[in-house]
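structure here, sequence nowhere to be found:
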């Protein structure tokens, strides 16, 4: 099969993804047009500064309150109903809500607008679980990272564009501002509903589910669902921490722009520039996740994201820890000031690494949560996110009002807290750190090209992967190439190599020894293999039993037949090409392997072929298949 050259942007040409992408982007855009238009109306009505402060602080609380009240119910509804139908229902609700809000703009009635804002929050609460639970239904596992990256990019850009558009309505339209705002939000809602009708059918996760309308016990039950699996639980915590981090940064940008970047009080251009830099960085980081992860759910990017977020936020503190040396600047004037481009790079860098942090976490939640529970788990994520957003607002206010911290000091404390939280998460779930180390090793030493992985490795269910054995890095190479976690069976002496042993243990690899060498270790390995296959996992084995000494494929041992006798599952043949001349094979002496490899960043290919019926499989036939799959490229 030809090498995989698919790009995540190919999804934007496919009906299974594009209508959903446009619908969610239009929804995010309209929400922010509406919220910023309310603030614009306050200025148009010339309300007192005290009243304006009251409304601007009240609005976010009103919008987020439904997430606490209705997320549990929304998660159940999203689990029970066919997903495209539910999206059409939510976009129809948006038309009704925005029509009501239009009356508020035309009559300039803030009570009506705030009631509509609460209803908008309720509609967003209902849309939230289906927004992320639909992706595993329409995307393959290897597309999840790219699809999530596109969604996060679209959301970031839509929020920014909506804030710009909503903020400019009253500045540009003047006396016609209320009418323009009313027409804009209704037309956007109608457009979103029309686009949503092109979303293809996506079956319900649990159509038989009986809805519990009591939000309190159901919220507690949903939060328990998010904690069933350790990896999912801590990914949920990581997502919520992202929202805490982002809320502290973005909510303080207006005042930061005025006090520390030199913006006039009545000019938001520098604030908009700062927000745009952060949003663009997040969008770019989200898009890069697919390329950096080679289309797998690569949670190794999460530690890198956390490190980058901390590093750039620390640098932002040192770049401008005091008040702005010059005030009254517009965006162009700010960019001409000494040190301005350092601040620009810091804001982009924070957003960029925030994208690396967030996208793999969502992809992991989607890939490891049972489909019949995913919508409710996403609802649980939304409940916890809402709590962390409110907590972030409270922490920001307390730090400035009670502790009298400046905003740069608040950013410094946040950078330190981000590092501590990341260390804590990666300590209690070593898989994050393990994947980061293995990702760094593989991407530093090799350039991978994949053949047939998407087509032949099953999306779910048990399977036995067999491959030729060339170097000590083989298991890590395969793990970096296969979208699903794989339990590798490896010679116990390789399993116990210092440093690598920590990676293998954390990845739940299975050490094995020869029958004469250590029969107890061998028997324990076969029992673990059988249990893993019975649990629907992928198991990877190297039937040669040892690294090749001459670059050729050695005779496959009969252990593979013994595994299939105990638990017959589909057998996926795979082959490594190019590893013989790379680092850590037996081509070099031990002294030679300690030098920089002959082919630094060696080109390595991983090929997979169609699954083989376990009842027709023998060690000899598998050896012939893998040899043919590898070809002449050792």
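Yep, it's here. Bear in mind the structure is a predicted one, so any value in this text is a computation, not a measurement.

drop to CA atoms for contacts and neighbour counts, all remaining ones
OK.

touching, residue 538 and residue 489? I think so.
No: judged on C-alpha atoms under 8 Å, residue 538 makes no contact with residue 489 at a distance of 10.9 Å.

chain center to stretch 291-308: distance?
Between the centre of stretch 291-308 and the centre of its chain there are 9 Å (C-alpha atoms, centre = their mean, to the nearest Å).

distance between the ends of it?
18 Å (C-alpha to C-alpha, to the nearest Å).

buried residues, it. List them.
293-308 (16 or more other C-alpha atoms under 10 Å).

name the residues that touch that stretch?
141-146, 289-290, 349-350, 353-358, 360-361, 363-364, 367, 418-419, 422, 426, 432-439, 480-484 (C-alpha atoms under 8 Å, 6 or more residues apart in numbering).

for the stretch 351-500 of the chain, what spans make up the helices?
374-401, 407-428, 430-445, 453-456, 474-481, 492-495, 500-506 (DSSP state H, counting those that start in this stretch).

adding another structure so you can compare the two:
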């Protein structure tokens, strides 16, 4: 499936366009730093620290100045045209950079670094806001995963290539550097020509207000707490990443006792870890926005970071990479840093996807611009944090990295506290995957946003877990109050957001209160799940639908999605051949199919129509399982 996404015209051209841009950024930036350090400083006697900090500031400053303007451009203009214009700007910049390298005009190179930062700041809002226009919601996580993989692999390859190019003899290096910068920019522009149209949903004039625009986009994001929390979460990742990458050379020098090749190796472990974590996120999400991966990713960052921080200094001095690779301690460091990267990939992809999904279409790019602004501010904070701990307080590098692990742990605990239901949902999905061989059809019929009602046949006590794990959105369930109040399980049902309902005979006001809670959930834009039969089937067939669904639709006219389960009849949690839980399981990981039908409008969705639809879907699900079983035997 991943290969098919990369081969798709609505994704592949943009993927290669952004990956080549990130690659060229890092080739240019690292070549400039190496030329300043090893050519300009010895020749002119300039201060190395001042130059490096100046270069870092010149690249970050455009993100503070122009990100908001870039977000407005991306919201107002066709993103396809904007991408092509920005790639032309990159080509012009790289042509000038090639000339500056050839004539060794180092001050001009610093100015061009600011220009390249400007291009990146303007491209950033397009990078993530264009994906929802070209990919369905079920593929957004996978698209973001590939974009993050492409970005971090490009960073790694660009950094490595810069070292190779600058190690050549002077004349060859100047020629090869210029050809590389221009060639990659040309290739990136060529791929941008294949990017499909992405017209604006809110076209209009774009004013030039860099500073006030930045304040405005931050204020707009602040007014949407869920988006702002996601933006802060993303920026915290870049804070941690900047701290790691900034202090990595010092760690290699003082703890590893290695050289530039050891820095590149550890950088590669981190970058490949992030890319691998992003793809793992796509795999675990199975087409859904799985926010439960956010705290898991942060806790993996903390675990990897703590392991990295605990490593003692390696014996010996000035060791080559070959020698280090024969040292167990260096492998532990590499794997720990890779684990930090894997956690980062799991952590950041759902947050980017969340911003894309919940941002209004007409201001999505501006929310990404606010993210880029916050990222830049947090990276500046990372520099200040490093100065405070290492220079002012004088802590060791081991203590510094332990601090980073502690911050990641706090982020993970905070994410767990803010959204515990997402973690529970992820655990349910993993559990059902272990217990059953699941086949899902039609999950895209559940509306991407807004209220909806899902109705399904009731086969076993595992139905709610299977449906809840399969749904692309969190579900609220109606369930019998006696089960809801079960000792030892009530905490679970409360955390899952279940809605208890009792019979009028046992509690005259129970149905009314349950309907009020369902109405509140629907009016809050949530999805509610209902088993209209009201009880488990006693013969494996769909039973008569009761009046609950009609009562709900009379209060709240929302779309209704019919669904059907097959494969759970005969399991130990069903009433087949005796009451549920009174017999031993007969099959290991049985095949289970869950089929969703097209949503019905409230006017179409009476209980007789829904019952007929569910019966038809159940037959489809059973046929799907039968075909799968036959193929499995062949």
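All right, it came through fine. This structure is a prediction, so every number in the text was calculated from the model and none was measured.

returning to what we had before: quick one: which of the buried residues of stretch 291-308 of structure 1 is nearest residue 224 of structure 1?
residue 299 (22.7 Å; C-alpha to C-alpha).

what do we get in structure 2 for that closest one?
Structural alignment (TM-score structural alignment) places residue 299 of structure 1 against residue 291 in structure 2.

residue at max distance from the center of structure 1?
Most distant from the centre of structure 1: residue 516, at 46.6 Å, with distances by C-alpha atoms, centre = their mean.

secondary structure element for the equivalent of residue 163 of structure 1 over in structure 2?
When structure 2 is aligned by TM-score structural alignment, residue 163 of structure 1 is paired with residue 159. Using DSSP states H and E, residue 159 of structure 2 falls within helix 140-166.

reformat the helices of the stretch 351-500 of structure 1 as TSV; add mean neighbour count and distance to residue 336 of structure 1.
Below are the helices of the stretch 351-500 of structure 1 laid out as TSV (neighbours: other C-alpha atoms under 10 Å; distance: least, C-alpha to C-alpha, whole Å):
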stretch	mean neighbour count	distance to residue 336 of structure 1
helix 374-401	22	29
helix 407-428	18	21
helix 430-445	19	38
helix 453-456	17	49
helix 474-481	22	44
helix 492-495	16	56
helix 500-506	18	48
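
can you say which of the ones you listed is nearest to residue 115 of structure 1?
Closest among those, using C-alpha to C-alpha: helix 374-401, at 19.1 Å.

now do the closest one: which elements does it pack against?
Other elements packing on helix 374-401 of structure 1 under the criterion 3 or more C-alpha pairs under 8 Å, 6 or more residues apart in numbering; DSSP states H and E are helix 49-80, helix 110-133, helix 215-225, helix 230-251, helix 407-428.

name the nearest residue to residue 201 of structure 1, ignoring sequence neighbours.
Distances taken as C-alpha to C-alpha, 6 or more residues apart in numbering place residue 84 nearest to residue 201 of structure 1, at 5.5 Å, with adjacent residues excluded.

what helix or strand is that neighbour on?
helix 83-107.

state the span of structure 2 onto which that helix is aligned.
Going by TM-score structural alignment: helix 83-107 of structure 1 matches residues 79-103.

buried set for that stretch?
Using 16+ other C-alpha under 10 Å as the test for burial, stretch 79-103 of structure 2 gives 79-91, 93-102.

distance of the aligned partner of residue 404 of structure 2 in structure 1 from residue 249 of structure 1?
The alignment partner of residue 404 of structure 2 in structure 1, by TM-score structural alignment, is residue 414. Separation of residue 414 of structure 1 from residue 249 of structure 1 (C-alpha to C-alpha): 9 Å.

same question for residue 137 of structure 1.
Taking C-alpha to C-alpha, one finds residue 137 of structure 1 at 34 Å from residue 249 of structure 1.

these two: which is more packed in?
residue 249 (23 against 18; other C-alpha atoms under 10 Å).

please name the residues that touch the match of residue 163 of structure 1.
Here residue 159 of structure 2 is in contact with 26, 27, 30, 264 (criterion: C-alpha under 8 Å, 6+ apart).

quick check: closest non-adjacent residue to the second one.
It stands for residue 27 of structure 2. Distances taken as C-alpha to C-alpha, 6+ apart put residue 158 closest to residue 27 of structure 2, at 4.4 Å, once the chain neighbours are dropped.

contacts only, for that neighbour.
By C-alpha under 8 Å, 6+ apart, the residues touching residue 158 of structure 2 are 23, 24, 25, 26, 27, 30.

which one in structure 1 is aligned with the last one?
Residue 30 of structure 2 maps onto residue 36 in structure 1, with residues paired by TM-score structural alignment.

and that match, how many residues sit next to it?
23.

that one and residue 166 touch, don't they?
Yes: in terms of C-alpha under 8 Å, residue 36 of structure 1 counts as a neighbour of residue 166; the distance is 4.8 Å.

can you tell me the centre-most residue of structure 2?
residue 349 (1.2 Å).

hang on, it packs against residue 276?
No: with contacts counted by C-alpha under 8 Å, residue 349 of structure 2 stays clear of residue 276, the gap being 11.6 Å.

in structure 2, what residue corresponds to residue 19 of structure 1?
By TM-score structural alignment, residue 19 of structure 1 lines up with residue 13.

likewise residue 243 of structure 1?
By TM-score structural alignment, residue 243 of structure 1 lines up with residue 238.

state the distance from that match to residue 232 of structure 2.
10 Å.

so for these two, which sits in the more crowded spot?
residue 238 (21 against 17).

tell me if residue 563 of structure 2 really is in a strand.
Yes: judged by DSSP: H, G, I helix; E, B strand; the rest coil, residue 563 of structure 2 forms part of a strand.

that one contacts residue 617, correct?
Yes: with contact defined as C-alpha under 8 Å, residue 563 of structure 2 counts as touching residue 617 (6.7 Å).

what do those two both touch?
Common neighbours of residue 563 of structure 2 and residue 617 (C-alpha under 8 Å, 6+ apart) are 595, 596, 597.

return the member of those nearest to residue 389 of structure 2.
Nearest member of those to residue 389 of structure 2, counting by C-alpha to C-alpha, is residue 596, at 54.8 Å.
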